[in-house]
Every structure is written in structure tokens, then in C-alpha cells.
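K.L.:
Here is a sequence with its predicted model. Questions after.
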Amino acid sequence: MRCPFCGNGDTQVKDSRPTEDSAAIRRRRFCPACNSRFTTFERVQLRDLVIVKKDGQRSAFDRDKLARSIRIACRKRPVDEDSIERIVNGIQRRLESSGDTEINSKAVGELVMEGLRGLDPVAYVRFASVYRNFREAKDFEDFVETLGGSAD
């Protein structure tokens, strides 16, 4: 593994253990050239996934982009990083085990909403507002009413 700080190709693994949900291996590494430490994660990738967007454009599934969008929805909410990782791992696992290599972006969005709904209602509404393209306050009111809450 190449050191992200100095580019040295000879780094050492100092510690290796499974993540909390056992979906990945976390490795602490050390670079003897610059004395830096960094962490890598090793995950099983069952197949290469391609996301098909609304306009038909195709792009490779980006796990980091998925995690980033969930983090944005959860910003300033009492949601820990492990919960976000569990949602991302679950979504990725479901997509990979679906049998399809091309996944509609709408399906990914629905899986994110499903995960956020059980995690944090505010993050759920935040994500929905972008995903469903809310344009005015009435859109929020209508959506919140579907949750069983009151907009008043």
C-alpha cells in the first residue's frame, strides 16, 4: 500500500481487525519513510455496480459519495459515524446482492430514505427534500404529514 503522505510504496500493517459490523477489515498502517500512520479499509466487492441516472447517464457506484450524502443529511444531528457506516454497508450489500450490475439511481435514493427513516427523522426529511426536489414550504408540509406528524 502506497503512503498517502509521501508516496512510499513500502508501508507496514501495524494492526488489523474487522469493523464493528464485520463488513470490512480495518488496517492501521505505518510508513517508515515519513513516520506517518494511516488507516485503510478492505471490503469485499461482489461486482462492479453502475448507477443509471435519470437522464440515462451511467457512472460507477461511488461508496464515498453515498456516505457523503448521508453525512450531509445527518449534519448537526445526534447520529454517530458507525450508524452512517451501517446504512452505507447495508445499501451496498443490498445492491451487490440484487443480481443486477446496473442500478437505477432512484432505487439507491429509496434505500437511503429507508435507512434514514429509521435513524433520524430530521435527516430523513432533509434527504427527502433534496431527493424529491421540494420547491416550496407546502412540499415539506405534505411530506411531513405522510410521516404522521403535523406541520403546524
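P.N.:
Arrived safely.
K.L.:
Please count neighbours and contacts with C-alpha atoms only from this point.
P.N.:
OK.
K.L.:
other SSEs contacting the lengthiest helix in the chain?
P.N.:
The single longest helix within the chain, with elements called by DSSP state H, is helix 81-97. With contacts defined as 3 or more Cα pairs under 8 Å, 6 or more residues apart in numbering; DSSP states H and E, the secondary structure elements packing on helix 81-97 are helix 63-74, helix 105-119.
K.L.:
correct me, but I70 touches R86?
P.N.:
No. With the criterion set as Cα atoms under 8 Å, I70 and R86 do not qualify as a contacting pair; they are 11.2 Å apart.
K.L.:
Specify which residue of those two has the higher count of neighbours.
P.N.:
A count of neighbours by other Cα atoms under 10 Å puts I70 above the other of I70 and R86, at 23 against 15.
K.L.:
That one and R2: what is the separation?
P.N.:
In this view, I70 and R2 are 29 Å apart by Cα to Cα, to the nearest Å.
K.L.:
got another, please set it beside the one above:
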Amino acid sequence: MKCPFCQHEDTQVLDTRVSEEGDSIRRRRRCVHCDKRFTTYERIELAMPVIVKKNGSRTEFDPTKLRASFMLALRKRPVSAEAIDAAIHRIEEKLRSSGEREVMSGRIGELVMHELKRMDKIAYIRFASVYKSFEDVTEFQDAIAEVGQERKPAGK
């Protein structure tokens, strides 16, 4: 494994752990040349479905775009990188396990909104406002009311 810092090809594995789900292996590594440490993940690689955009064009699934959406919505919010990684992993698993060869981009947007709603309500509102193209204040108020309703205990 090449070191991402100095590109040296000799790295040492310091620690290996199986993920909680049991579907990946996390390895802490150290470069023997520059002594920097980094983490790698070993996963089974399964084909992701092709994404069909609103205009009908097709594109490969790109997890960096998914991460960018999360990072933008979660900007300056108290959500850990591990929580973001876990949400992205859950979305990828749902897409893989769907068995579909093609998935509409809107489905991915819905999955992102679902994860954001669980992680951070403010980030959810931010994402939903762009994703659903809110055009006036009442749409924001409706989304905020929807999130607020979920927090109230039953019977009140």
C-alpha cells in the first residue's frame, strides 16, 4: 500500500479491526519512510447501479458527490466525520442491495434527506430547501413544522 503522503510503497499495518457490521476491515497503517499514519478500509466491491439524472442522462455513482452533499448541508454543524461516513455507507448499501441496475437521482436525494433528518435537523432543512427547491417562506415553515412534530412525544 502506497503512503498517501510521500508515495513510498512500504507501509506497516499497526492495527486491524472488523467493522461493527462485519462487512469491512479497518487498518491503521504507518509509513516506514516518513512515519506518518493513515487508515485504509478493505471492502467487498460490488457494482453500484447507474444513476439516471432528471434530464435522462446516465452517470456512474460517485461517492465523492454524495460526501460533498453531506459536507455542504452539515457545514458548521456538530456532526462527526464517522457519522457522515456511516450515513454514506448506509446509502451505498441500500443502493447495492436494491438489486437495481439503474436508480433515479431523486432516490439518492431522498436517501440523503432521510440520513440528514436522523443526524441533524438543521442540516436536513438546509438540504431539503435546495433539493425540494423551496420558493417561499411557507415551504420552510412547513419543513420546520414537520421536523418539530417528530420531536414531540405521542399524546401531546
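P.N.:
Nice, I can see it. Note that this is a predicted model, so its numbers are computed, not measured.
K.L.:
So which of the helices and strands packed on helix 81-97 of structure 1 is nearest E145 of structure 1?
P.N.:
Each of the helices and strands packed on helix 81-97 of structure 1 has some distance to E145 of structure 1 by Cα to Cα; the shortest is helix 105-119, at 14.2 Å.
K.L.:
For that closest one, list every residue counted as buried.
P.N.:
Taking 16 or more other Cα atoms under 10 Å as the basis for neighbour counts, the residues of helix 105-119 of structure 1 that come out buried are 105, 108-109, 111-113, 115-117, 119.
K.L.:
how far apart are it and its match in structure 2?
P.N.:
Superposed on structure 2, helix 105-119 of structure 1 shows a mean distance of 1.2 Å to its aligned residues (mean Cα distance after the TM-score superposition for structure 1).
K.L.:
tilt between that helix and helix 81-97?
P.N.:
Per axes from the mean of the first three to the mean of the last three Cα atoms, to 10 degrees, the angle that helix 105-119 of structure 1 makes with helix 81-97 is 140 degrees.
K.L.:
name the helices or strands packed onto helix 105-119 of structure 1?
P.N.:
Using 3+ Cα pairs under 8 Å, 6+ apart as the test, helix 105-119 of structure 1 ends up in contact with helix 81-97, helix 121-131.
K.L.:
gap between the last one and the chain center?
P.N.:
To tie it back to what came earlier, the one meant is helix 121-131 of structure 1. When C-alpha coordinates are averaged (Cα atoms, centre = their mean, to the nearest Å), helix 121-131 of structure 1 and its chain have centres 15 Å apart.
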